[in-house]
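Peer 1: fold the stuff below for me.
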Amino acid sequence: MTPVRLAFLWHMHQPPYREPETGAYLMPWVRLHATRAYHDMAWMLERHPGVRCTVNFTPVLLEQLEDYAQGTAQDRLLELSARPPADLGAEDRQQILRSFFMVGWETNVKPLPRYWELLQKRGRELRGVDLARLAHSFGDQELQDLQALFNLAWMGFAAQADEPAVRALREKGRGYTRADVDALLEVQRRIAAGVVPRWRALQDRGQVELSTTPYYHPILPLLCDTDAAHRALPGIPLPPRFAHPEDARWHVREAIAAHARRFGRPPAGMWPAEGSVSPEALEILASEGVGWAASDEGVLLQSLPAAAPRLRSVYRPWRVAAGAGREVRMLFRDRALSDVIGFTYAKVPARDAVADFTAHVRAVADAWARDGQPGAPTLGVFLDGENAWEHYPSSGHEFLDRLYDALERSDRVQTVTLSEATAAAEGPPIARVHTGSWIEASFRIWIGHREDREAWAALGRVRDALAQAEERGEVPAERLARARQHLYAAEASDWYWWYGEDFTTEQAAEFDALFRAHVNRAALLCGVDPPPETQAPIKRAGAPAPGALEAKPLREPVMLLTPTLDGRETTYFEWQGAGLYRPGQHRGSMYGGAQAFHVLRFGFDLAALYLRLDPAESAARAAEVATHVRVSVRSRDGQRWVDFPLEPDGAPRPGAWRGQALGRLAFAQVAELELPFAALGLAPGDRVDLAVHALRGEVEVERLPRYGYLALTVPDQDFERIHWRV
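Peer 2: Below is the predicted model:
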């Protein structure tokens, strides 16, 4: 059997953290990811020379790495790490307590006993805490230990293996000296300086293809024309039109030039930021010499006739029309397989995760053969190459080692670069690519919220001011060139990611401040007043904190209901009055996607709890992604986990808890399930916490809600009277 062609693309990116006025870095993530992801991923590939892949570096990330390598970058947490505690002021000491636990607690703090001890002293929740009083209770040695441990916790497995100082300081555990902290900071600088040479060596020996992204990581189609967002979302409100394809071309052209300077050759292809493509964006890529691009399967399937089978469509490269007489070769990622690495396997034993991954790859190959397709499929796995590893034990060492080892030994899988994967594109080209991204095949995340629209409006005002200043010729060219650079930075996708309700971060205020600072600085350089939208924070406070015990639904149940358990919307009114939860409300910094289901409805009559899960794409696709659902029900008497198989034939099937039948589920167009209160040991008035897990085998691929639980109370005879509305 011809081996499956497996094409990994690991995407490495950080937004521009340098504050326009002072030049200081507001956030430390370039520096800290350098000692884990960028270093670790190269180290692991060096030890598995049989694995080929593509690694994508954004120019704005590499620019900042160079600053750290040269010692010219200074972020606030680096400054606080370098100062003796005796020299720290009261606000400095409070900042250390706020910020020096910003790392995964279970995987990175708990393994270091002293770090865990200091976390317990500080407390896990700072809301309502008198931080000044708390900081006063920390002595100089405790703060110095925190300075060491925070930077130590961000050292990945490669640094622990290769750096004697890192190993020795982990073993030391506590009582760190100034010399210890200084040694750690020097290791950081040295590792940052080695990132580009290390990856260039992997490129030069032919194992890794290095690619890039438009310079500041903008959503290229929206720079070409924000009105293009209406193609996927016709009714969505949009900001005043922003249409500057010349800016999009600059980002592409400068990215190619910057990549060639650093790696000795121009990139053959590009990962467009967020997998975002449009006919206009592809035309720019092709005209600038970009040979291949990549995106998500959702974009592909909406570029093809509705009847196009997923198997034959997703697992092959394509030629895509890109303007008059030009084409770009493209591969589209297997969404579920990409996302389980980024969002799921961290919680699964490495052996089981690798077995699940390789089984999925073999299943694609088997399905391809059964379908009578010639040769072997080409499978794209594209994902963030840095953020996930913070959540894996030992920064993902065992998972990556086992995965690469399994792929090297397999005679059914051949790992290839994106250039190799797309070289075999044949057949008629896709005449017009769908305009969308890897999230929902649209641009809702970056332009679909009121805050997004305010940001785009501000950007557009100043972009128009720049054009007018150039036309009048009254502002020196050097000032206008600086203004243009600030606007290019403000076009980065990252600012718009955090606007709106979809994602939460403790540093939302810093992201908002950076965006507004770039726009305001550009306005002043153009000789105009900053736009009104940037004179106060665009980001609204009060977003729910990830990890909160109770997740808030969009709607609470207000009526008793008793649906027909047939897996279909039997009548329009069947679920009227149900509670409603959408997973988009509480996503973290990495978007896992609604891989199986995208809506959860919940309600009850006096006898049972009822849940309805709506597939994100189709029932058949949901059943591919997940083999069963597990309902977690918590009450004062304990917790029960009831498992239901997912068979999309509409037949009611029993659930199981501890080997006993409990409840029923029917799955056809939707999944509808019933859990009798009596069987759960629940009585009227009991409080219940609820979560639904979608699993493939024992691998969790999705959780609704993503964090915490939905809370409800078992109804009594007075429920409808109390909740009655005119």
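Peer 1: only C-alpha atoms for contact and neighbour calcs from this point on.
Peer 2: Will do.
Peer 1: show me where the stretch 151-300 of the chain has strands.
Peer 2: For the stretch 151-300 of the chain, applying DSSP state E, counting those that start in this stretch gives strands covering 208-211, 269-270, 292-296.
Peer 1: tabulate those (CSV), appending mean neighbour count.
Peer 2: Below are those laid out as CSV (neighbours: other Cα atoms under 10 Å):
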stretch, mean neighbour count
strand 208-211, 26
strand 269-270, 26
strand 292-296, 27
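Peer 1: out of those strands, nearest to residue 497?
Peer 2: Nearest to residue 497 among these is strand 292-296 (17.8 Å), distances taken as Cα to Cα.
Peer 1: to compare against the first, here's another:
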Amino acid sequence: LWPGSWINGDFSVWIGEPEENAGWGYLLQARQALKASGLIQPDPMADPPQDKNSLQYQTYLAYDEMYAAEGSDWFWWYGDDMTSPSNDDTPFDSAFRGHLVGMFSAMNKALQLMGKPTVQVPDFPPLVQAKPKAPVGPFTTPPTIDGQILPSESWTSEAGVFQDADSGAVANPNDDIKTVYYGYTQDKFYLGLVFNLDLNQKINTPYSVSLYFSHKHITNADTGEFVQNPFNQTDRYGKELDFLMGGAAFDVRLDFSANPVRLKLFKADGNEGWIDGGSVQGAEIGGPVGAGTQVEIAIPFSALNLTFGDPSEFLVVTGDGGGERDRAPNLGGKVVFEDPTNMVYVTFEVDVSGTLLPLNTYGPINNPPPPDGKGIVYIAGNQDKLGNWIPNKIALRDDGQGGDSTPNDRKWSKTFGFMRGTLLRYKYTIGVPTDENKWAGTEEFPLTERGFTVTKNPQCKKMKVSDIFADRPQPSGTLGPHSVLQDCIQ
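Peer 2: I've put the predicted structure just below:
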């Protein structure tokens, strides 16, 4: 037998992503506890004992729950590479963790029957991370900066949010950052951070939280003229920033060396050094308070030499005297406002005629597009403009408008603007508006995604990718065998 899954012939479908790695950590913790209990493994093929109050039954149940948790299907659904047909993996996550808790419960009952001390049931937090979303616009009512990110505040309804990609990976002792909220008003930038540690314990230590922020002020939107402060391509610890906008001009640093914590401003010198710029005028700090896991910051755009809507990108980095500990996002920065002077307009076109490959090559398409039905062709991908992997949300068109070249030619298309260097991952679906969030009966192929990187060539203004529906890429993250990419259209 070939080792690995039938998808790529390897183990990547079950391991490697943060959710999967954390799940394996949970399994190891449970299996080690069961081994340490001394309970003798029963014959897994035997019928369960009839007396449910007996030592034999509770031992059988403990191992049975362990076997259930060790099934490979749980890890199939964890991670961004797989999503259930309902686009909601939380039921699988809950069931997996339920088997682990069930194992500990049965094991403890067996230990009690043996007259042995029981084991504390570990806390198995949810593994599935919420999907990222962009801010809906300026805050209607900005959140109160008091160190408490409340469900009733605008953080939940209007802010952008993303999970730190390594959050929950139990093998990382420096996994400080859990969740990042961000938003803005016309004159301020707001940041809400949720941590995996009690920041109260970091007061009066060299610990710090840095908000690295880019700078580019558009002086003439019609001509694309701008001014830009010096920027650095590495953080204060010498680690690459990898900003789409070149680098960071400011390090807005939350300094824990004193009580209360202070917010300091450092300016890039353009040579990877940072100049002390004093305090951040007009800024607000909230937290840490209570359990110490949350911090809120509000910074006037003017303190960063910016105005509302200026191109901007940020990165959060924690560190101490020993160097960088954690960053969010893990790769690159998070764009707040795109840079119109650094955009490439990418046209996605997909042939759904079925001439080369039947639309149902990898599964049924319940609502085919015209002329065979009334289905609409959609794109789902890893960017806000591509719906953040929500299927049947971002519609393409075949009416000769909005970037579509020829009406009713069964080639659906749409043009989007992305910044140079943006990594794109996507696939197509065919459905109707009520199919939003549903993969089953709509997606071109399961488990695999298309992908390419937007050109960094400053001379290139446009790109076009021509795909064929159900033309599955191998490996995942590349283009289909019959795709054509025009990567530089001037």
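Peer 1: so what number do they get for TM-score?
Peer 2: The TM-score (TM-score structural alignment, normalised by the length of the second structure) is 0.29; 180 aligned residues with a Cα RMSD of 4.9 Å.
Peer 1: turn the strands of the stretch 151-300 of the first structure into a markdown table, columns for distance to residue 366 of the first structure.
Peer 2: Putting the strands of the stretch 151-300 of the first structure into a markdown table (distance: least, Cα to Cα, whole Å) gives the following:
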| stretch | distance to residue 366 of the first structure |
| --- | --- |
| strand 208-211 | 28 |
| strand 269-270 | 30 |
| strand 292-296 | 22 |
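Peer 1: how many neighbours does residue 354 of the first structure have?
Peer 2: Residue 354 of the first structure: 24 surrounding residues under other Cα atoms under 10 Å.
Peer 1: what's whatever helix or strand residue 382 of the first structure lives in in contact with?
Peer 2: Per DSSP states H and E: residue 382 of the first structure is located in strand 378-384. For strand 378-384 of the first structure, contacts defined as Cα atoms under 8 Å, 6 or more residues apart in numbering pick out 4-12, 314-317, 331-335, 337-339, 342, 361, 421.
Peer 1: okay, and which of the residues you listed map to strands?
Peer 2: Of the contacts of strand 378-384 of the first structure, the ones assigned to strands by DSSP state E are 4-12, 331-333.
Peer 1: farthest pair in these?
Peer 2: 4 and 12 (25.3 Å).
Peer 1: need the three-state assignment for residue 415 of the first structure.
Peer 2: Going by DSSP: H, G, I helix; E, B strand; the rest coil, the secondary structure assigned to residue 415 of the first structure is strand.
Peer 1: now it, nearest residue through space, not along the chain?
Peer 2: Distances taken as Cα to Cα, 6 or more residues apart in numbering place residue 6 nearest to residue 415 of the first structure, at 4.7 Å, with adjacent residues excluded.
Peer 1: do you know how far the one you found is from residue 633 of the first structure?
Peer 2: To residue 633 of the first structure, residue 6 of the first structure is 40 Å away according to Cα to Cα, to the nearest Å.
Peer 1: before we move on, what about residue 353 of the first structure?
Peer 2: In terms of Cα to Cα, residue 353 of the first structure sits 26 Å off from residue 633 of the first structure.
Peer 1: and for residue 257 of the first structure?
Peer 2: Distance, residue 257 of the first structure to residue 633 of the first structure, by Cα to Cα: 56 Å.
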